[in-house]
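Enquirer: Here is my input, please return the structure:
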Amino acid sequence: MHAHSPSEHDLPMVVADKETIADGIVRLELRACDGHDLPSWTPGSHIDVTVGTDVIRQYSLCGDPGDRTTYEIAVLKEHQGRGGSAYVHDRLEVGERLRVKGPRNHFALVAAPSYVFIAGGIGITPIRAMIRSVGFGSARWSLTYGGRSRSSMAFREELVSVHGDRVRLRPQDEFGPIDIGEVLAELDDPQASVVYCCGPAPLLEAVTVACGARGIGVHVERFMPSAAPKGSEDEAFELELARSGRTINVPADRTIVAALEAAGVTVPTSCEEGICGTCETAVLRGLPEHRDSLLTDEERVLNDTMMPCVSRSRSSRLVLDL
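Expert: The predicted model follows:
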């Protein structure tokens, strides 16, 4: 299975602590219901949390990877969301049990002599864990952290007090949007540096374009899907399920996941926008048309995995490990 293959850990957890840490942001500490150690994780990992009855949401782990007793997440209340964050903020209580899956990592920290971290809003959550990992090693690094206002920026005081002038706070009401050109201009050796960015789509696009123009390696994590590929026409195709030998027709106007569900085959999903990785499935034969916002260009060329919630097939038949 592909390196991004979802973990199968199903973790009954309990809310051990809940506190408001910024405007519209609560921090949760989660522990195993049985008190056992939790699966290990690396910076950039997230977990799938079932909130309420059946709403699954992804939250980046933002605590200490060395602490096997607790998972720490921070949740922004999304006023335009689908109810998951509102439940966490308004109804979730300490002592309540949650179903959690993971952790999985689509935003892994690569080894490099120099890092530039750029975070926007709640995008600080995976970056906080990365900084904890590299913060006291030999690698050079800096963080530029933006938000609507200081009061909306989680962990701002901790980051500055622990790491000093390596951390620059850039609240928008004081500084305007983050000046990406200014941040990148300070690099001693752009080719030896790696940029990690997490936050709203406009910030990710600006960072991606600026890094591409300078030949700087960049890793981004999206909360919203990137634009759909131009010129993609939806066509019907056949889907073969390798484990059962069944063949299912996927009409032009229906997603793979929807066609599978209509045939009684359930694939775990969450975002249904190609950004979370919950539905990632191995491709055994055929040529997928990738429409996710998760796989890298190198991973897409391999064509050994796909996100069936949004992606389709370039070949008339696609064989999946289902």
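Enquirer: For the rest of this, base every contact and every neighbour count on C-alpha atoms.
Expert: Will do.
Enquirer: neighbours of Asp34, just the number please.
Expert: If you count neighbours by other CA atoms under 10 Å, Asp34 ends up with 10.
Enquirer: Same check on the one 10 residues further on?
Expert: Residue crowding around Gly44 was assessed by other CA under 10 Å; the count is 22.
Enquirer: distance of it from Tyr145?
Expert: For Gly44, the distance to Tyr145 (CA to CA, to the nearest Å) stands at 17 Å.
Enquirer: And for Glu233?
Expert: Counting by CA to CA, the gap from Glu233 to Tyr145 is 39 Å.
Enquirer: which of these two has more neighbours?
Expert: Between Glu233 and Tyr145, Tyr145 has the larger neighbour count (other CA under 10 Å), namely 25 against 7.
Enquirer: right, and the more buried one touches Gln172 too?
Expert: No. Between Tyr145 and Gln172 there is no contact under CA atoms under 8 Å: 10.0 Å.
Enquirer: ends of stretch 181-192, how far apart?
Expert: Counting by CA to CA, you get 17 Å between the two ends of stretch 181-192.
Enquirer: what's next to stretch 211-220, contact-wise?
Expert: 107, 184, 190-191, 193-198, 204, 208 (CA atoms under 8 Å, 6 or more residues apart in numbering).
Enquirer: same thing but at 10 Å, please
Expert: Stretch 211-220 is contacted by residues 106-110, 115-119, 180-181, 184-185, 189-199, 201, 203-210, 294, 296 when judged by CA atoms under 10 Å, 6 or more residues apart in numbering.
Enquirer: If you go by neighbour count, which of those are buried?
Expert: 106-107, 109, 115-119, 180, 184, 190, 193-199, 201, 203-204, 207-208, 210, 294 (16 or more other CA atoms under 10 Å).
Enquirer: tell me which residues in the strand or helix carrying Gly102 are buried?
Expert: For Gly102, the element it lies in under DSSP states H and E is strand 97-105. Judged by neighbour count using 16+ other CA under 10 Å, the buried positions of strand 97-105 are 97-98, 100-105.
Enquirer: try stretch 145-159
Expert: Those would be 145-150, 152-154, 156, 159, for stretch 145-159 by 16+ other CA under 10 Å.
Enquirer: of these, closest to His36?
Expert: Using CA to CA, Ala154 comes nearest to His36 of the buried residues of stretch 145-159, at 28.9 Å.
Enquirer: ok, and the closest non-adjacent residue to that closest one?
Expert: Using CA to CA, 6 or more residues apart in numbering and skipping the chain neighbours, the partner closest in space to Ala154 is Ala22 (5.2 Å).
Enquirer: Next, count neighbours for that neighbour.
Expert: By the criterion of other CA under 10 Å, Ala22 has 17 neighbours.
Enquirer: The structure of the following sequence is requested for comparison with the preceding one:
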Amino acid sequence: MTVTDPYPGASLPLPADLYGRPRRDRTLRLLDAVVDARMRWTALTNRREPTPRADDRRIGVRVVERRIRAHDNEVVSLRLAAADGRDLPRWRPGAHLDVELPSGRLRQYSLCGDPADTRTYRIAVRRIPGGGGSEEVHRALTVGSALRVRGPRNAFPFAVPGHGSPATRLRFVAGGIGITPILPMIRLADTLGIDWTALYTGRARETLPFLDEVERFGGRVTVRTDDRSGLPTGAELVDGVRGGTAVYCCGPAPMVGAVATALRGISGVELHSERFSAPPIVDGVPFEIELARSGEVLAVPADRSALDVLLAHRPDQPYSCRQGFCRTCRVRVLAGAPDHRDSVLTPAERAAGDLLACVSRCAGDRLVLDL
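Expert: Next comes the predicted model:
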């Protein structure tokens, strides 16, 4: 748009008020001062802290049960009860808790118990070699341990066919510890009499947690292990899926990717998925991040995240989910054009400079971070 000056060459003074009249009246100026002081006082006396979201509540809990859930002894389940004995907030299948570990680490674990149980939560954790959070859970948490949790939150909601989903049947695909959010979904689908099937896969039977609970559903569930059948293809994971099916998939990133690729050739299918590792970087290009407080410049390759590079230089940099929904790795951008790839930051937060380093990138050459 081009703006033309109607008075070229003229230098026009700005009006002193809305109507173009100078304000020299002392009475009006005094009245303005009184009104301004009154408004400031009203704002001060009525100021309140923002009301937190329900799922931002920090709840004190204690461990009331600890059980081994896989024959390889690498998966442990914890049952948590409120420290004050009260009922816990309700949740729906697919929900998870943000767990504050004694070390200060924040980790997300899916709820895998009964949503109707308001007295306890159940989570399960597989030990990952070198994984600080999972090893801490296995090493340090015993019956009686005190923790704080936030939530429940749901980044993997279950839409019941006929109530939020046009699908008429369900297919569940779980890989290893990926059974944890899927298990409550299976229970609900079975209780409601919905047409469903499930494929549960892993390295070997001894590595599969909650295998006894899953196999109680009989012929609806197929258990497939790599040691007997080899690595599954995407086509094998979705074998029998046709139009009108909603697929719920959780597990390692390669498995989730294989399912997504296999379903592209089938029309009328919904895919709902959650992975327990960082998503692959798509269309990544290299860029730089500058740490404003030190002036250090770090190179981010096309196939690595800004968080990966930050952790290599700052091991204490906070992070958790690595998937762009928990906000733990949030940083402030002081300069540069962010390429936001999360799904949780609001437009106002992005405008204020917030960025999730685990998934988002740069639309230019460099981001300057307040670090």
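Enquirer: picking that back up, shared neighbours of Tyr145 and Gln172 of the first structure, anything?
Expert: Taking CA under 10 Å, 6+ apart as the contact criterion, the residues that touch both Tyr145 of the first structure and Gln172 are 120, 178.
Enquirer: Can you name every helix or strand that the next helix or strand along the chain from the strand holding Gly102 of the first structure contacts?
Expert: Proceeding N to C from strand 97-105 of the first structure, the next assigned helix or strand is strand 114-120, under DSSP H and E. Using 3 or more CA pairs under 10 Å, 6 or more residues apart in numbering; DSSP states H and E as the contact test, the elements touching strand 114-120 of the first structure are helix 124-134, strand 140-147, strand 167-171, helix 180-185, strand 193-199, helix 201-214, strand 217-222.
Enquirer: which part of the second structure lines up with strand 114-120 of the first structure?
Expert: On the second structure, the counterpart of strand 114-120 of the first structure by TM-score structural alignment is residues 169-175.
Enquirer: quick revisit: the second structure: matching residues for the strand holding Gly102 of the first structure?
Expert: Here strand 97-105 of the first structure aligns to the second structure at residues 146-154, judged by TM-score structural alignment.
Enquirer: Make sure I have this right: Val61 of the second structure is in a strand.
Expert: Yes. Residue state for Val61 of the second structure (DSSP: H, G, I helix; E, B strand; the rest coil) corresponds to a strand.
Enquirer: quick one: contacts for the equivalent of Gly193 of the second structure over in the first structure?
Expert: When the first structure is aligned by TM-score structural alignment, Gly193 of the second structure is paired with Ser138. Ser138 of the first structure makes contacts with 113-114, as judged by CA under 10 Å, 6+ apart.
Enquirer: got the residue ranges for the helices in the second structure?
Expert: 26-45, 132-140, 179-191, 211-215, 226-229, 234-237, 253-263, 306-313, 347-351 (DSSP state H).
Enquirer: Could you tell me where the fifth one falls in the first structure?
Expert: This points to helix 226-229 of the second structure. With TM-score structural alignment as the criterion, helix 226-229 of the second structure aligns to 172-175.
Enquirer: ok so, going back, out of the helices of the second structure, deepest packed?
Expert: The highest mean neighbour count among these, using mean count of other CA atoms under 10 Å, belongs to helix 179-191: a mean of 21.
Enquirer: Compare that one with the first structure and give me the mean distance after superposition.
Expert: Helix 179-191 of the second structure, aligned to the first structure and superposed, deviates on average by 1.0 Å (mean CA distance after the TM-score superposition for the first structure).
Enquirer: what angle do that helix and strand 245-251 make?
Expert: 150 degrees (axes from the mean of the first three to the mean of the last three CA atoms, to 10 degrees).
Enquirer: Who are the packing partners of helix 179-191 of the second structure?
Expert: Helix 179-191 of the second structure sits against strand 106-110, strand 120-126, strand 160-161, strand 169-175, strand 195-202, helix 211-215, strand 245-251, with contacts defined as 3+ CA pairs under 10 Å, 6+ apart.
Enquirer: Ile128 of the second structure contacts Phe276, correct?
Expert: No. If you go by CA atoms under 10 Å, Ile128 of the second structure and Phe276 don't touch, sitting 11.6 Å apart.
Enquirer: between these two, who's got more neighbours?
Expert: Between Ile128 of the second structure and Phe276, counting by other CA under 10 Å, Phe276 is the more crowded of the two (18 against 13).
Enquirer: Aligned counterpart of that one in the first structure, please.
Expert: Here Phe276 of the second structure is matched to Phe223 in the first structure, going by TM-score structural alignment.
Enquirer: Roughly how far does that match sit from Met130 of the first structure?
Expert: 18 Å.
Enquirer: can you check Tyr59 of the first structure too?
Expert: 15 Å.
Enquirer: Ok, Ser45 of the first structure next?
Expert: In terms of CA to CA, Ser45 of the first structure sits 10 Å off from Met130 of the first structure.
Enquirer: Now the common contact residues for these two.
Expert: Common neighbours of Ser45 of the first structure and Met130 (CA under 10 Å, 6+ apart) are 62, 65, 108-109.
Enquirer: Tell me the one among those nearest to Ala32 of the first structure.
Expert: Distances from Ala32 of the first structure to those, taken by CA to CA, are shortest for Pro65, at 15.4 Å.
Enquirer: contacting residues for the closest one?
Expert: Taking CA under 10 Å, 6+ apart, we find Pro65 of the first structure in contact with 39-43, 45, 71-72, 129-130, 132-133.
Enquirer: same check, this time on Ile182 of the second structure
Expert: 93-94, 110-112, 156, 158, 172-175, 198, 200, 248-251, 274 are the contacts of Ile182 of the second structure under CA under 10 Å, 6+ apart.
Enquirer: ok, 8 Å please
Expert: So Ile182 of the second structure contacts 93-94, 112, 172, 174, 248-250 (CA under 8 Å, 6+ apart).
Enquirer: go on, Thr144 of the first structure?
Expert: 116-119, 167-170, 178, 183.
Enquirer: how far away is it from Ile216 of the first structure?
Expert: From Thr144 of the first structure to Ile216 of the first structure the distance is 17 Å (CA to CA).
Enquirer: returning to what we had before: kindly reformat the contacts of Pro65 of the first structure as CSV containing distance to Leu92 of the first structure.
Expert: CSV is the format used below for the contacts of Pro65 of the first structure (distance: CA to CA, whole Å):
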residue, distance to Leu92 of the first structure
Pro39, 23
Ser40, 25
Trp41, 25
Thr42, 27
Pro43, 26
Ser45, 23
Tyr71, 16
Glu72, 15
Ala129, 24
Met130, 28
Arg132, 28
Ser133, 30
